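K.L.:
one predicted model, sequence on top.
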Amino acid sequence: MAPTVVRDGPFRLFFFSREEPRMHIHVAHPHGEAKFWLEPGVALATHTGLSERELAEAERVIARHHQEIINAWHKHFGG
């Protein structure tokens, strides 16, 4: 299960339901995907297919929706 948290332009931000416990968000884009850690600060974990420009835009999308993502994480995973 991979519930969508945010759609913003060409980006879809989502969680995988059964993955590691460290808070993070997955980002899908028509050109590729990325995973960003959310704590202690937003940081790129991995990516495939995205340009530096697309990764920077993905990070801006995460920043715009940061609190919404964290709230969704706690709602989905508990705690």
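P.N.:
On my side now, so go ahead. Predicted model, so just to flag it, every value in this text is computed and none were measured. Numbers count the residues shown, from 1 in each chain.
K.L.:
okay, CA-based contacts and neighbour counts for the rest of this
P.N.:
Noted.
K.L.:
now do the buried residues in the helix or strand harbouring Val61.
P.N.:
Per DSSP states H and E: Val61 is located in helix 52-64. Using 16 or more other CA atoms under 10 Å as the test for burial, helix 52-64 gives Glu54, Leu55, Ala58, Glu59, Val61, Ile62.
K.L.:
next up, a second structure to put side by side with the first:
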Amino acid sequence: MPVILRYQGFKFFFYSNEGNPLEPAHIHVRSAGKEAKFWLSPAVSLARNDGFDARTIRVLLELTEQNQTLFEDAWHDYFA
């Protein structure tokens, strides 16, 4: 489970085994037992939310957009 970014208690990561066939590029975010998943392309969008409130999702969406290139590069480097 490569962790790409830690920010204010949030851990941005992806799972080493994302399934077969491999899903499109995405990032998971976890904090305090809650987790969300964001698709990275063609545009950042929420794929799943398990416990975060709407305000936190908005913050996480913005952070994911700001770090989209970092996350996509890490994804492609890892799964290449």
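P.N.:
Structure received. What you are looking at is a predicted structure, and each value in this text was computed from that prediction instead of being measured.
K.L.:
follow-up on the earlier one: wait, which of the buried residues of helix 52-64 of structure 1 is closest to His24 of structure 1?
P.N.:
Ile62 (10.4 Å; CA to CA).
K.L.:
now for that closest one: what does it line up with in structure 2?
P.N.:
Mapped onto structure 2 by TM-score structural alignment, Ile62 of structure 1 lines up with Thr64.
K.L.:
what sits against its match?
P.N.:
Taking CA atoms under 8 Å, 6 or more residues apart in numbering, we find Thr64 of structure 2 in contact with Phe38, Val44.
K.L.:
the residue sitting nearest the centre point of structure 2 in helix, strand or coil?
P.N.:
Nearest residue to the geometric centre of structure 2 (CA atoms, centre = their mean): Ile27, 2.0 Å. Three-state assignment for Ile27 of structure 2 (DSSP: H, G, I helix; E, B strand; the rest coil): strand.
K.L.:
which secondary structure elements does the helix or strand that the helix holding Val61 of structure 1 is followed by contact?
P.N.:
Downstream of helix 52-64 of structure 1, the first helix or strand assigned by DSSP H and E is helix 66-77. Contact analysis of helix 66-77 of structure 1 by 3 or more CA pairs under 8 Å, 6 or more residues apart in numbering; DSSP states H and E lists strand 4-8 as its packing neighbours.
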